[in-house]
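Novice: everything below, folded, please.
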Amino acid sequence: MTGRFRRDYRRSAAIFTPKSLAVVALLLAFVVTTPPAAADAVDCARVKCVALTFDDGPGPYTDRLLQILRDHAARATFFLIGDRVAADPAAARRIAEAGMEIGNHTWQHLDMTMLPPQDIAAEFRRATDALVAATGRRSVLARTGFGAVDDAVLAEAGRQGLAVVNWDVNTLDYRNDPAATRHLLSTQVRPNSVVLLHDTLAPTVDLMAELVPALTAEGYHLVTVSQMLGPRPPGSLYGSRDRA
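Specialist: Next up is the predicted model:
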């Protein structure tokens, strides 16, 4: 080892103190263990996408639905009711940690068009507070109870930084007729559809075990609303105003 090389070696080695090596190890561990966000790279302008949305949770069947989605590398959007999140924040946290998008489904799922302005504001705000407390995330999407929307509701959503998203396909799964829901899904889903479903219903979650792989086999990428539609302006409305 020449004198110059020995000096350069010692200078380089001095950089790697025990403290710096610990930092490097931590960074490497993060790089290795953080899963790639492959779903985020989907370009729905070039490939077929569909956004499955699940309302009214969290509920007793939500964890099973999450497992179905994970098994098929699928994403979805969950519009969660604030008082249910407050009652079971761990369930909301599991949804977020599974890589799903979470939307504000108001505090108590009331018909917002029948409320005075101060109550409209409270319904959105209390739900947001519950979601942030449970998940650490502030939702940018909202869906009102029954999809009921008017100008006052949209204006308040805008003030609170929320874009309202309804749906393109209403599966009518709340009627508890799985055969009819299956038929609607098979005949109405198109590329870039936003689909209304409910993870609080056992037959719906059972149907997802069949539907999710079927859509994937047809070449659909199951993504979140924001992945498919992109950023939505606060106070805007996407989808049907028809009441569910």
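Novice: contacts and neighbour counts: CA atoms only from here.
Specialist: OK.
Novice: check which helices and strands the strand or helix carrying residue 8 sits against.
Specialist: Residue 8 belongs to helix 3-15 when assigned by DSSP states H and E. Helices and strands touching helix 3-15, by 3 or more CA pairs under 8 Å, 6 or more residues apart in numbering; DSSP states H and E: there are none.
Novice: could you list the buried residues of the very next helix or strand once past it?
Specialist: Once the chain leaves helix 3-15, the next helix or strand it forms, by DSSP H and E, is helix 18-33. Residues of helix 18-33 include none that count as buried (16 or more other CA atoms under 10 Å).
Novice: quick one: the helix or strand in which residue 119 is found to chain centroid distance?
Specialist: For residue 119, the enclosing helix or strand under DSSP H and E is helix 117-135. Centre-to-centre, helix 117-135 and its host chain are 17 Å apart (CA atoms, centre = their mean, to the nearest Å).
Novice: the next helix or strand after that helix packs against which elements?
Specialist: The first helix or strand that comes after helix 117-135 along the chain, using DSSP H and E, is strand 141-142. On a contact count with 3+ CA pairs under 8 Å, 6+ apart, strand 141-142 meets strand 101-104, strand 163-165.
Novice: what's the helix or strand hosting residue 204 in contact with?
Specialist: Element membership for residue 204, per DSSP H and E: helix 202-217. For helix 202-217, contacts defined as CA atoms under 8 Å, 6 or more residues apart in numbering pick out 61, 64-65, 68-69, 72, 74, 173, 176, 178, 182, 197-199, 221-222.
Novice: run this one through as well so I can compare:
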Amino acid sequence: MKELDGYDIPDLNPTVDGSCGGDPAAAADAANRGWWTCGGHTRDTDIVACPDKLTWGVSFDDGPSPYTRVLLNYLEEKDISATFFVVGSRVIERPALLIEEYMAGHEISSLTTLTNEQVVAELGWTRKAIKTVLGVTPTTMRPPYGDIDDRVRAISLAMGMVPIMWTRTPDGGKFDTNDWRVAGGIVNGTESFSTFEQILSNATALDTGFIVLQHDLFEITVDLAVGYTLDYALNHQPKFNLKAIGECQGFPTGNLYLETNQNTTFPYPNTTSTGIDTDGDGTVDTKSGDGGSTAISSNNNTTGAGFVNTAPVLASFVLVGAALLSSLL
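Specialist: As a prediction, this is how the structure comes out:
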């Protein structure tokens, strides 16, 4: 929680259940609170698409699972890099799979929601699990269900993680394959694949690239990916370029992890503690570009490498977001 000190976290109540219908009052105020679920409202700091047309930022959520290795084998065979948004408890359960993802060159990120304390806890514990297994701390995250508003966004940025969403069309259509609905028995595989075909059709009309929601948690979602959606995209005309999300943004690989990040403004600089307390013991463990060797107190005001010696309030992050992301190039 100390990482939030000095930042203006919007005073917004958690939504009732993360749905528009479940919280009419929050839904009516969706534009003001920047609520993505209701109306697709984003801020400049959100990553929502790949800049280059016909480029798919490939990602998979909620693993690692017993079926992730099947996906990894396929990605290796096709020479495709992807971004994996992992869940902390599953990282602890299957650390070897996370190591395999990382060593194969895939990008690792993390997930969140709820009260301020719960958001910090979920982000913090997932971050700690990744750091324990890989020795690196991700600088990106994805909120479960895409349920993010200015409060969750501000907490994420204060903790050094930039939100990555998935693409929406101007008329509100979501680039969601609904593969998770197949696992839940709500739709069948044919219906999910039909949704994906429509996504690629919509993608060809965009002036930018795109990001699609898929999962590696269930056997059926992995089977859909390696047996249908990825092959379909690879053989599509016009041809799509499949890349990990950080790669499609043009981010240097090192900037995706705090220990190797050499950029002075990515992620949003936390100058209150000049770094990150990954272990949660009250002292800074990691700051930008130090290889994880930081051994200073969180009360030390010395400016760390890769951070700016200023203390901007987070309420203004939407104004600097475009410069923040473009500065990576």
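Novice: any idea what the TM-score comes out to?
Specialist: Put the two chains on top of each other and the TM-score (TM-score structural alignment, normalised by the length of structure 1) is 0.71; 188 aligned residues with a CA RMSD of 2.2 Å.
Novice: picking that back up, what's the most distant pair in the contacts of helix 202-217 of structure 1?
Specialist: 176 and 221 (26.5 Å; CA to CA).
Novice: tell me which residues touch residue 57 of structure 1, please.
Specialist: 78-81, 84-85, 198-200.
Novice: longest strand in structure 2, by residue count?
Specialist: The single longest strand within structure 2, with elements called by DSSP state E, is strand 55-61.
Novice: residues in structure 1 aligned with the helix or strand just after it?
Specialist: Following strand 55-61 of structure 2 in sequence order, the next helix or strand is helix 68-78 (DSSP H and E). Aligned using TM-score structural alignment, helix 68-78 of structure 2 spans residues 62-72 in structure 1.
Novice: repeat for stretch 91-100 of structure 2
Specialist: Using TM-score structural alignment, stretch 91-100 of structure 2 pairs with 85-94 in structure 1.
Novice: nearest residue to the residue most central in space within structure 1 in space, please, no chain neighbours.
Specialist: Among the residues of structure 1, the one closest to the centroid is residue 101, at 1.3 Å (CA atoms, centre = their mean). Spatial nearest neighbour of residue 101 of structure 1, excluding adjacent residues (CA to CA, 6 or more residues apart in numbering): residue 77 at 4.5 Å.
Novice: and that neighbour, what is it in contact with?
Specialist: Applying CA under 8 Å, 6+ apart, the residues near residue 77 of structure 1 are 51-54, 100-103, 224-225.
Novice: packing partners for the longest strand of structure 2?
Specialist: By 3+ CA pairs under 8 Å, 6+ apart, strand 55-61 of structure 2 packs against strand 83-86, strand 210-211, strand 241-244, helix 245-249.
Novice: give me the mean distance between the longest one and structure 1.
Specialist: Superposing on structure 1 and averaging over aligned pairs (mean CA distance after the TM-score superposition for structure 1), helix 245-249 of structure 2 comes out at 1.5 Å.
Novice: and the gap between the residue nearest to the centre of structure 1 and residue 10 of structure 1?
Specialist: 51 Å (CA to CA, to the nearest Å).
Novice: cool, and residue 231 of structure 1?
Specialist: From residue 231 of structure 1 to residue 10 of structure 1 the distance is 52 Å (CA to CA).
Novice: coming back round to it: hmm, the residue nearest to the centre of structure 1 is touching residue 76, no?
Specialist: Yes: using CA atoms under 8 Å, residue 101 of structure 1 is in contact with residue 76, at 6.4 Å.
Novice: got a quick PyMOL command for the buried subset of the contacts of residue 77 of structure 1?
Specialist: Only the buried entries of the contacts of residue 77 of structure 1 go into this PyMOL selection, using 16+ other CA under 10 Å:
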select buried, resi 51+52+53+54+100+101+102+103+224+225
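Novice: for residue 4 of structure 1, state which of the contacts of residue 77 of structure 1 is nearest.
Specialist: Using CA to CA, residue 100 comes nearest to residue 4 of structure 1 of the contacts of residue 77 of structure 1, at 56.0 Å.
Novice: and the contacts of the helix holding residue 119 of structure 1?
Specialist: Applying CA under 8 Å, 6+ apart, the contact partners of helix 117-135 of structure 1 are 81-83, 85-86, 89-90, 92-93, 96, 104-108, 112, 137-139, 152-153, 156-157, 160.
Novice: so which of the residues you listed sit within helices?
Specialist: Among the contacts of helix 117-135 of structure 1, the members falling in helices (DSSP state H) are 82-83, 85-86, 89-90, 92-93, 96, 152-153, 156-157.
Novice: top of those residues by number of neighbours, please.
Specialist: Within those, neighbour counts (other CA atoms under 10 Å) peak at residue 82, which reaches 28 neighbours.
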